[in-house]
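Enquirer: Below is the structure, and that's it, no one-letter string:
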């Protein structure tokens, strides 16, 4: 079994990226974190990547007049490093259908809700406003439909009396850190038994 080269895309602190890096330290884990890329130079997660010997790059979306130009630069960078899987970890850019098609079946995301509930932003606030009794997170394949791709894994957390959005987010994030490495392993395991084929 070969380790599948994986890129993690971040826009901030990258706590889910850190969870993937920690999981990939296991010699038996089917993926290696080949690089970390951010669209923001001030993303704190870049320092973590560099301090752990992982190549970290900034591709600033503001430097490109159109999303396609930014994504072309991102795609070239990923392919230059032999990346086979792209894991979104707090990457605050909506990707175009064209980019997603290039990485079909190899682009994953972690979302803070039990999809298909609460697609998009402000999931914890919306769950509390609705009086939801359970909330959670979903690791899923990315498709052109926002937060609409096939779910790989989910984890539930109870909504407790007196919860604030921050309190609920903290418990959900703990589960994100648990299931996202498992979801990456599912996709990497499938690819690790196939010849390397980056389109």
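Expert: Structure's in. What do you need? All figures in this text were calculated on a predicted structure; none of them were measured in a lab.
Enquirer: When you work out contacts or count neighbours from here on, use the C-alpha atoms and nothing else.
Expert: Will do.
Enquirer: quick one, what contacts the most centrally placed residue in the chain?
Expert: The residue lying closest to the centre of the chain (Cα atoms, centre = their mean) is residue 88, at 2.4 Å. For residue 88, the contacting residues are 8-10, 107-110, by Cα atoms under 8 Å, 6 or more residues apart in numbering.
Enquirer: one more structure, for comparison:
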């Protein structure tokens, strides 16, 4: 394990439940992760309150104050880099990031998505899984690339779809798994075990399968 903590900046737009899972995971004395700051494009994001309650620096950068995505992303890069993080974590950040932003943080930018990628990129994943009659659903952590929800997979949690599932019930069960696998992936990165190689994600120096590391709770 590295002798100094891995500094992380978290980006979010909403309630920050995945942020809370990350905060909770760092409270053990041996955590290699240090959350340096939480940044939101929305001043009313509840995730900012979670960060403040944990003594974490917060910042707001309103995308509506900028002329276009590139201008916003350039200001966002400047803000993030002021905290000098080794890793940037997207935790419900509801902005499509520009290619320049993604390239700047290549190999140190993670996202979580509520489906078993490559299935159901984008929105309404739980409804789409039910409409398709899927027997399994779940969530995925991946490195971010210029392809939306298309970067190399790190870890997926797979849960069964049951006969009386609704989108809301399914979402609740998926969220509980997100709160397990996101801290796990961030810890792997902080420990130096996880990195992005030329052909995909590597864990302990070995290529991960295209599906990432699979967990079936």
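Expert: Looks like it arrived, so ask away. This one's a predicted model, so the numbers in the text were calculated from it and none came from an experiment.
Enquirer: Could I get the TM-score for this pair?
Expert: Put the two chains on top of each other and the TM-score (TM-score structural alignment, normalised by the length of the first structure) is 0.94; 192 aligned residues with a Cα RMSD of 1.2 Å.
Enquirer: Looking at the contacts of residue 88 of the first structure, spot the one nearest residue 133 of the first structure.
Expert: residue 110 (20.9 Å; Cα to Cα).
Enquirer: what do we get in the second structure for the closest one?
Expert: Residue correspondence to the second structure (TM-score structural alignment): residue 110 of the first structure is matched to residue 112.
Enquirer: tell me which element its match falls in.
Expert: strand 109-113 (DSSP states H and E).
Enquirer: And the residue nearest to the centre of the first structure, how far from residue 49 of the first structure?
Expert: 15 Å (Cα to Cα, to the nearest Å).
Enquirer: so where is stretch 58-68 of the first structure in the second structure?
Expert: The aligned range for stretch 58-68 of the first structure is 60-70, by TM-score structural alignment.
Enquirer: can you pull the contacts of the corresponding residue of the first structure for residue 18 of the second structure?
Expert: Per TM-score structural alignment, the equivalent position to residue 18 of the second structure in the first structure is residue 16. Listed by Cα under 8 Å, 6+ apart, the contact set of residue 16 of the first structure reads 89-90, 176-177, 180.
Enquirer: Skipping its backbone neighbours, what lies nearest the counterpart of residue 130 of the second structure in the first structure in space?
Expert: Aligning on TM-score structural alignment places residue 130 of the second structure opposite residue 128 in the first structure. Closest residue in space to residue 128 of the first structure, ignoring its immediate chain neighbours: residue 165 at 7.3 Å, by Cα to Cα, 6 or more residues apart in numbering.
Enquirer: Assess the claim that the one you found and residue 124 are in contact.
Expert: Yes. Between residue 165 of the first structure and residue 124 there is a contact under Cα atoms under 8 Å: 5.2 Å.
Enquirer: Isn't the match of residue 110 of the first structure up against residue 91?
Expert: Yes. Using Cα under 8 Å, residue 112 of the second structure makes contact with residue 91 at a distance of 6.8 Å.
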